[in-house]
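A.B. asks: Pasting the sequence and the predicted coordinates here, then a few questions.
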Amino acid sequence: MLSPAHEAHNNVVDRGTGDPVLFLHGIGCNALTWEPQLQVLESSRRVIAIDARGHGGSPPAEGPMTLRDYADDVLAVMSDLGIERAPVVGLSMGGMVAMTMSLAAPERVSGLVLADTGAHANADMAANMKMAGAAAVEYGMRANVEQMTPMLFAAAALAENRPYIKEFQDQVATTDAHSFSVALGAIAELDLLDDLPRLDVPTLVLVGDEDQTLPSVFSEAIAAAVPGAELQVIDEAGHMSNLDQPEVFTDHLVRFLSRTGN
């Protein structure tokens, strides 16, 4: 459980009124990554998108962190905003943090939407995470995101050079490189799969059919492990499925929230 002494220092986008929904972005991104979904949901709900440490407007990570540390940050934000319980939508690293939250404080999470994420890092993945973190510190975030971009978006989006790709690159380029490396170190220790059968909340798992970063096998493993989880594959979408196919992604999200009463 979260220590009472833990205070939230994260930058937060907080819009709309009604039942709250929390949004957790992927590594290197920030709350603005969720803009297509926030614009739709804020007319009927209170939408809260949180910048992880060292991302967006949040202060940098000062030392090593675990996924539980990031989860505690989110729980602290909830407490500061007077939110006792809410559904959590997480993409990539955000999904890992959402699962960690739900396992650590199940009474605070009423539902999970886990997009393009994973629950276990094998040895190769862990080694790659650590190498990528070191490269980001050495060469900078602009070089890092330009190298990552072909792995993150659908082939059609890249071929058409859709505007949101440049917007995404500009967002990631502002991320603190050390904090990015710290977050990759946390992901390298990812080991949640065996604990997922303990989750007891409605869960929707989404994945882009062209996700090269965390291919559908990762989402399939999560959906198989979480009791009653629903898996939906989004066509013509890469790792950033909420940007490649925002309408389809949001339709799945709205349907899930309505159907589960969240």
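C.D. replies: Cool, got the structure. Numbers count the residues shown, from 1 in each chain.

A.B. asks: Only C-alpha atoms from now on, for both contacts and neighbour counts.
C.D. replies: Noted.

A.B. asks: Look up the closest residue to residue 95, ignoring the ones flanking it.
C.D. replies: residue 114 (5.0 Å; C-alpha to C-alpha, 6 or more residues apart in numbering).

A.B. asks: same check, this time on residue 126
C.D. replies: Residue 126 sits nearest to residue 188 (C-alpha to C-alpha, 6+ apart), 4.1 Å away.

A.B. asks: can you tell me which residues contact the residue nearest to residue 95?
C.D. replies: The contact partners of residue 114, by C-alpha atoms under 8 Å, 6 or more residues apart in numbering, come to 89, 90, 91, 92, 95, 98, 203, 204, 205, 206.

A.B. asks: Let me know the secondary structure of it.
C.D. replies: Under the three-state scheme (DSSP: H, G, I helix; E, B strand; the rest coil), residue 114 adopts strand.

A.B. asks: Structure two is appended below for comparative analysis:
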Amino acid sequence: MGVADSSGTSIYYERHGRGPAVVFVHGSGGHHAAWWQQVAPLRDRYTVVTVDLRGFGNSDSSMREFDGRDFPGDVVAVLNQEDLTGALLVGQSIGAVAALRAALMRPGRVGGVVLAHSLGGIDHPELARLVAADRARAVKLPVLDRLLSKDFQDKQPALTFLFQQMGTFNVAKMADLRNLNTGGPGIEEVVSSGVPVCFLAGENDAVLSAATVRRAHELLPGSRLELVPGAPHSMYWEAPELFNDAIIRIREDLA
């Protein structure tokens, strides 16, 4: 375990294993421990780093409000503290926004970014319309049904309960994350950075449709698309083997 200083804010992280670095950045209901199904299988092959953004897990949560624009700096602080280079940043949902912006801030430390179930806050008018339409459909569902399939909930009640419990360790909630999508990078900025980007998505994601992700891939030159059949929004939790296999393919291709 370690603590990095992000402009005066203490950011908790853990480092496991050895080898090429893979850094996991959680979503709005997660924290470092949410990656338990990734750390154990991957630490024999990679240096696996898990990060708690401010307001989450063991990181400083004392601030009165949370600004999503601070999250990329939290990731950069960990990259700097551990002196990582060529790291693959894996951001889940809102964590993908932080991961992409961190990569653009410190491209010399990053070998690639995986935008898992997210477009990473890329600023593009057509994508904004598609994302808004997806969200309008998603909000009609109960929150849990947006994140996990009904089949998984029925067959894995214990893991479903644990998934719900993960968010209770966080002070910051989705409604608190001000400016999360404000001032996102444009496509030209992402391309000019030279940082490889991969969209990792589930075909059955109820929050962000496969069609929207495919369109983002088409619009971002040089990007990669990993579209997993049958996978929901929280693939890392519900179908970890599929998620991990995709991460391994992407990480190995960067070598």
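C.D. replies: That came through fine. Here the structure is a predicted model, which is why all the values come from computation and not from measurement.

A.B. asks: How alike are these chains, TM-score-wise?
C.D. replies: Here the TM-score for the pair of chains, by TM-score structural alignment, normalised by the length of structure 2, is 0.82; 240 aligned residues with a C-alpha RMSD of 2.9 Å.

A.B. asks: circling back: farthest pair in the contacts of residue 114 of structure 1?
C.D. replies: Spanning the widest gap among the contacts of residue 114 of structure 1 are 92 and 203, at 15.2 Å by C-alpha to C-alpha.

A.B. asks: ok, now how distant is residue 186 of structure 1 from residue 100 of structure 1?
C.D. replies: Counting by C-alpha to C-alpha, to the nearest Å, the separation of residue 186 of structure 1 from residue 100 of structure 1 is 12 Å.

A.B. asks: meant to ask about residue 11 of structure 1
C.D. replies: 20 Å.

A.B. asks: Was I right to think residue 7 of structure 1 contacts residue 76?
C.D. replies: Yes: here residue 7 of structure 1 reaches residue 76: they are 5.7 Å apart, a contact under C-alpha atoms under 8 Å.

A.B. asks: ok, which stretches of the stretch 101-250 of structure 2 are strands?
C.D. replies: Secondary structure of the stretch 101-250 of structure 2 by DSSP state E, counting those that start in this stretch: the strands cover 110-116, 177-178, 197-202, 224-228.

A.B. asks: Looking at those, which one is packed in the most?
C.D. replies: strand 110-116 (a mean of 26; mean count of other C-alpha atoms under 10 Å).

A.B. asks: Against structure 1, what's the mean shift for that strand, could you check?
C.D. replies: Mean deviation of strand 110-116 of structure 2 relative to structure 1 after superposition (mean C-alpha distance after the TM-score superposition for structure 1): 1.1 Å.

A.B. asks: residues shared between the contacts of residue 186 and residue 100 of structure 1?
C.D. replies: residue 67.

A.B. asks: Helices of the stretch 51-200 of structure 2, residue ranges please.
C.D. replies: Here the stretch 51-200 of structure 2 has its helices, by DSSP state H, counting those that start in this stretch, at 71-81, 94-105, 125-138, 143-147, 150-155, 157-166, 187-193.

A.B. asks: and the spatially most central residue of structure 1, what does it touch?
C.D. replies: Taking C-alpha atoms, centre = their mean, the centroid of structure 1 lies closest to residue 94, which sits 2.1 Å from it. Applying C-alpha under 8 Å, 6+ apart to residue 94 of structure 1 gives the contacts 23, 24, 25, 26, 27, 117.

A.B. asks: Next: residue 220 of structure 1.
C.D. replies: So residue 220 of structure 1 contacts residue 231 (C-alpha under 8 Å, 6+ apart).

A.B. asks: What distance do you get for the aligned residue in structure 2 for it to residue 117 of structure 2?
C.D. replies: Aligning on TM-score structural alignment places residue 220 of structure 1 opposite residue 214 in structure 2. For residue 214 of structure 2, the distance to residue 117 of structure 2 (C-alpha to C-alpha) stands at 12 Å.

A.B. asks: any idea how far residue 3 of structure 2 is from residue 27 of structure 2?
C.D. replies: With C-alpha to C-alpha as the criterion, residue 27 of structure 2 and residue 3 of structure 2 are 20 Å apart.

A.B. asks: if you count what's nearby, which of these two comes out ahead?
C.D. replies: residue 27 (24 against 18; other C-alpha atoms under 10 Å).

A.B. asks: Residue 97 is in contact with that one, correct?
C.D. replies: No: the pair residue 27 of structure 2 / residue 97 is not scored as a contact, 9.6 Å apart, by C-alpha under 8 Å.

A.B. asks: That concludes my questions; thank you for your assistance.
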